[in-house]
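> Take this sequence and fold it.
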Amino acid sequence: MHKTYTPIFVLLLLLLGSCSYETKTVSSPPVRKLKMEEATIAAIHQSFREGTCTCQQLVAAYFERIEKYDKPTGLNAIVVTNPDAMERARELDREFAETKKLRPLHCIPLIVKDNYNTAGLQTTAGSLALKGFKPTEDAYQVRELKKAGAIVLAKSNMAEWAFSPRETISSIAGETLNPYNLEHVPAGSSGGTAAAVAANFGTVGLGTDTGNSIRGPSSHNALVGFRTTMGLTSRAGIIPLYLRNDVGGPMARTVEDATRVLEVIAGYDPADPLTRHSQGKMPLNYQQYLDRNGLKGARIGVLRTLSEDTPDPQVKALFEQAIADLKALGAVIVDSVDIAGFDSLRQNQWCDVFQHDINGYLAAQGPAVPVKNLDEIVASGKYAPSAAENLKYFQQHQFTPKDSSHTCGDAYHDPRRIAFRSAVEAAMDKHEVGALIYPTWNNPPAKVGDTSGYKGDNSQVIAPHTGQPAFTVPMGYTYEHLPAGLQFLGRIYDEPVLIRYTYAYEQGTQHRKPPLNFTRGTSQKR
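As a prediction, this is how the structure comes out:
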């Protein structure tokens, strides 16, 4: 359960005032005060420079939204809020007053998935077995974001141990719903981050993606989600599912904000050996690729192999419109691109390395961690029914990265993975395309409790195994305002190309809209 604020906090809000939700003017020239809903990093920083909002006011306003909308509506996206956030806001306000300089993410409120180690703040991967565990050090990405000025505002709910791509249910916090329609799921396992950022509980968020879990929840919640090239960002300090697949990264309301986060977290970290592959493959900055005309002359391939896999009619219509929009924005569409040997290459790519990886993580946490290995997790009985089957399965079935009976290497060493990536990139080279596109999901978000409604998840198929980057952006809305996403798959380390394409598409279509039940002045419980 997230922290309940006392009347002292309410008094603090009144004393601080808040960043305005409306446009107001003062003596010439007029100054536009910050509109909290859908606020971007650039808008927040502009309001700081103009003196129309302070870091303390911003943090207080986001806390107010969490208090007003999270539990009262039944959304249930937040596990715990950060009691030190306001003190950090005061420090950043003092720093800006003295230096007149803003850090890259100065006072940007960050929602962190509950599998990122966050120093002094409970980190559980959604499990009661880790209740009360407070790491002494931050995960690499959290540490770098803090250095850049971001404030960890809250930890978000997740599918327990990141097991489910369908839904976000945990024993530590219960079930998270979709803010666009509370009768539907936000996908898993980063559904808490997705719902929180979509409902404007923070400016940006962190998720993790083993097969789907940045892109699926982003698609279901009208967000931008970056699954970057494996090895571009460090996983050190993130509770693993399968390290051979895991990628951590940004979930945001705009491509620009996701890019700003990526710029901070990308790069070599000795604590994650896979990141050595990124050395020499990164540009000086990623924001230079935010080009509104980035689709002019771009060659983009349509991957009908995925888009035509039993699509919902409304999602299919949105995808066809997206293709037309890409053409109108200057792209050359290659419809379609076939990947040689695709059906066989995609098979047998998964390895059940959870026990190996979770035991390694827990062993590194020292004596304070409540459970020391998977056997102790299972013996504790502290898990949701939805996690029980997987926990017991992984207890009995274990592969290791060096298992002689099954190749379980990463994207740079596993021959099956290299072959799959080579085939995908060979098809892209043949048709001279910069990216392949397909719906992130061929079907809209399932109803809560409807396991048969979980279908059409395209994110699991390619990028988690090949190591290629795949970004999702809002593509429009289906039944009852439920979002759908468009996914762009690029060559390994081709993030600059994907940023150009997704930014130009986003700016040319402007599909992102906030969920109606989470706009100021409304509150509707499921």
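
> okay, CA-based contacts and neighbour counts for the rest of this
Fine.

> right, and the helix or strand after the helix or strand containing Ala484?
Ala484 is part of strand 483-489, with elements assigned from DSSP states H and E. Scanning the chain past strand 483-489 towards its C-terminal end, the next helix or strand to appear is helix 495-509 (assignment: DSSP H and E).

> packing partners for that next one?
Under the contact criterion of 3 or more CA pairs under 8 Å, 6 or more residues apart in numbering; DSSP states H and E, the helices and strands touching helix 495-509 comprise helix 255-265, helix 313-328, strand 470-477, strand 483-489.

> distance between the longest one and the chain's centre?
What that stands for is helix 313-328. Averaging C-alpha coordinates over helix 313-328 and over its chain gives two centres that are 24 Å apart (CA atoms, centre = their mean, to the nearest Å).

> follow-up on the earlier one: could you take the helices and strands packed on helix 495-509 and lay them out as CSV, with extra columns for mean neighbour count and distance to Val185?
Listed next are these as CSV, based on neighbours: other CA atoms under 10 Å; distance: least, CA to CA, whole Å:
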stretch, mean neighbour count, distance to Val185
helix 255-265, 23, 23
helix 313-328, 18, 17
strand 470-477, 28, 15
strand 483-489, 29, 11
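
> Redo these as TSV? Include distance to Cys107.
Formatted as TSV, the helices and strands packed on helix 495-509 follow (distance: least, CA to CA, whole Å):
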stretch	distance to Cys107
helix 255-265	13
helix 313-328	35
strand 470-477	25
strand 483-489	29
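
> Okay, strands next: where are they in this protein?
Under the criterion DSSP state E, strands of the chain are mapped to 78-81, 109-113, 151-156, 169-170, 174-175, 204-209, 224-227, 247-252, 299-302, 332-335, 435-439, 470-477, 483-489.

> how about this one, so we can line them up?
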Amino acid sequence: MRKMTSWKLKGSAALLSASLLAGSFILTGTPAEASSSTSTNAGQVSSIQKSSLTSPITVQEFSKLLNAVAKGNGLEFKGLDGTGTIKRKDAAAAIYEWIELPESTSEYTDLSEAESEIAGALLKAGIMNGYSSTVFAPNQPVTISDAHVLIDRIEAYLTPFDITEATIAEMQTAMEQGKVTSVTLVQLYLARIHRYDDQLHAILTVNDKAVEAARKLDEERRATGPRGPLHGIPIIVKDNYDTADMPTTAGCVCLKDSIPDNDSEQVARLKAAGAIIIAKANLDEFAFNITTSSSLGGQTLNPYNLGHYPGGSSGGTGAAIAANFAAAGLGTDTGGSIRIPSSLNSLVGIRPTIGLSSRDGIIPLALTQDVGGPMARTVADAAAVLEATAGYDAKDLVTTQSVGRVPDSYLSYLDKEGLQGARIGVVTQLLSGTKAEQNEVNDITLQAVKDMEKLGATAVHIEIPNYEAIMKFPSLSGWEFKFQLNDYLESLGEDAPYHSLEEIIASGEYLESHKSSMEARQARETLDDNEYRKIVLDRTKLTQESLLKVMAEHNLDALVYPASAEPAGKLGEGQNSGVNNRLSPFSGFPAITVPAGFTDGGLPVGVEFLGKAFDEGTLIKLAYSYEQGTLHRKSPALTP
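Next up is the predicted model:
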């Protein structure tokens, strides 16, 4: 049992436990504690001069720093006895006893067993490193610079964990430090869904086994450590992804009781990475439109203004992640259904290259254009989800194109300096418009371009060759939906509630406003049609060649333009996204949407980067640099 010392905390143990429920600080594992960062509390000790940061700090000076932290956090610190400089092992012991860190072990070879326990606890808490993985240097004096870093890390450790806007990395740090568990995260998110979804109508099904799954993942973490960045992390998926433990409905009453035998490939990969599917989100029924209304879930509302649409068709995922119902989500994108709701909900959305991620087990709209991808509050979180879900799948042969083209880690592209030296093409044809809403979006986009230039990029205003011809091509959902939906229903086997689109139409169990669209799709008799083949071949070829030509001529890393021509539309007035969403699905090239600010009315606006095939890493790098240089994302006031 630990020997208690004179460093006591004010209040009960329960109060202390509550005060320590999280905070987040990613420990980089630097050899020593020296750093240029300076604690705000350090300024309260006038005897410490910044001009001598490499000088050893005395016991009394270090004691004053700890006392300042204690007072700032409502804690009590008796102080340290002794004179002269303080050694690393003594500083570690003082911190360990003062905030009663949970016991741990270390592999330092220059410590006694008791000292190793202390050093291991500080290492796990993210407060104090060794000089290497095996050397702690217990008798090395603590410098003033070291002390500043230690104080900053103690402050971070003592900061209460707040689930709102927490990143995946912050959740992992908090779980590693023992401040929260996966069970806690699930319960906090379920509480938010219960509290706020009556306003938003974003969720169709809550996973009643989520807490049980989290408990098993917590046990696994304690026994063998985390599987990776998504271990124990709650995720929401659009309800057109198959889940073997929850209904998969596409938002339609006709499929309300349909539970597939197997998870979709992307869901299976998330689970294999340790993620928890906490809920399934509403969508525009069968992913037809961009307003997110369904016969099963009703009309999803925008959390930034309940009188406006959330975009679509992945608007349920968009509203849910914006309102902090989970760490991140999955959407699908045939024409713009990841990027439009991401833009309208101040989120990051990635539409991957066609062929990067499997569509197996996703209810199709048009497989020539369909992709599934992440929606998240930060670029880093979206990259973590993409990393877990990308790659070859024998059940979706288009993913053969990804072989050898998936990097070891998309997280390695998270470079704050990523815009330095980059060349960005600003698509002038997508900045046209006369409406006030369009002009406001254009102004925000042009400001974003200026910000990219300040961050080191060169912006070139360009026009896409053959632009008008490209934009005259239609989406293929009107052609392919009937045949591919019928194939999906057949894959459900005997459990399928209906076996064809024709049967669904006859049942009347669908959104009445979709009737004409469904009947028009049902009228298609074959895909063995010259017009269809011409669209498939000519549209893709013309779009790809035109984009590659302009990027080559100007030596561009990416193109940029507004993700949606207008912000979230008012309920009853429709949603206009313009043609901005077409370049990515028509070419098959990847695109990423990132928050760029808000209109005067408080509605989010996003900008979209488009790159070459399988160049998601570059897009992540550019978007991350812009995100970190501007920090436009903010949570909705309606869901605090």
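
> one step back: can you state the residues of the second structure onto which the strand holding Ala484 of the first structure aligns?
Taken onto the second structure by TM-score structural alignment, strand 483-489 of the first structure occupies residues 604-610 there.

> so where in the first structure does stretch 312-329 of the second structure end up aligned?
Stretch 312-329 of the second structure corresponds to residues 188-205 in the first structure, going by TM-score structural alignment.

> Quick check: end-to-end length of the matching stretch?
Start and end residues of stretch 188-205 of the first structure are separated by 15 Å (CA to CA, to the nearest Å).

> that older thread, against the first structure, what's the mean shift for the match of strand 483-489 of the first structure, could you check?
When the first structure is overlaid, stretch 604-610 of the second structure sits 0.4 Å from its aligned residues on average, using mean CA distance after the TM-score superposition for the first structure.

> related to what we said a few turns ago, so which of the strands of the first structure is nearest Pro445 of the first structure?
Closest approach to Pro445 of the first structure among the strands of the first structure (CA to CA): strand 483-489, 7.9 Å.

> So what touches the closest one?
Counting by CA atoms under 8 Å, 6 or more residues apart in numbering, strand 483-489 of the first structure makes contact with 180, 218-222, 315, 319, 322, 435-441, 444-445, 463, 468-478, 498, 502, all of which sit outside it.

> ok, 6 Å please
Under the criterion CA atoms under 6 Å, 6 or more residues apart in numbering, residues 219-222, 435-440, 469-477 lie in contact with strand 483-489 of the first structure.

> cool, and stretch 543-550 of the second structure?
Contact partners of stretch 543-550 of the second structure, identified using CA under 6 Å, 6+ apart, comprise 465, 587.

> Pull up the aligned stretch in the first structure for that stretch.
Under TM-score structural alignment, the match for stretch 543-550 of the second structure in the first structure covers residues 420-427.

> what does stretch 581-592 of the second structure give?
Counting by TM-score structural alignment, stretch 581-592 of the second structure sits on residues 460-471 of the first structure.

> Okay, now the matching stretch: how far is its last residue from its first?
Distance between the two ends of stretch 460-471 of the first structure: 13 Å, counting by CA to CA.

> again, but for stretch 472-485 of the first structure
End-to-end distance for stretch 472-485 of the first structure, by CA to CA: 6 Å.

> longest single helix anywhere in the first structure?
Ranked by residue count, the top helix of the first structure under DSSP state H comes out as helix 55-73.

> Quick one: work out the angle between that one and strand 109-113.
On the basis of axes from the mean of the first three to the mean of the last three CA atoms, to 10 degrees, helix 55-73 of the first structure is oriented at 40 degrees to strand 109-113.

> Report the buried residues of helix 55-73 of the first structure.
By neighbour count, with 16 or more other CA atoms under 10 Å as the criterion, the buried positions of helix 55-73 of the first structure are 55-71, 73.

> relative to strand 151-156, how tilted is that helix?
In this structure, helix 55-73 of the first structure runs at an angle of 10 degrees to strand 151-156, with the same axes, to 10 degrees as the basis.

> that older thread, of all the helices and strands packed on helix 495-509 of the first structure, which lies closest to Leu34 of the first structure?
Comparing these by their distance to Leu34 of the first structure (CA to CA), the top pick is helix 255-265, with 16.3 Å.
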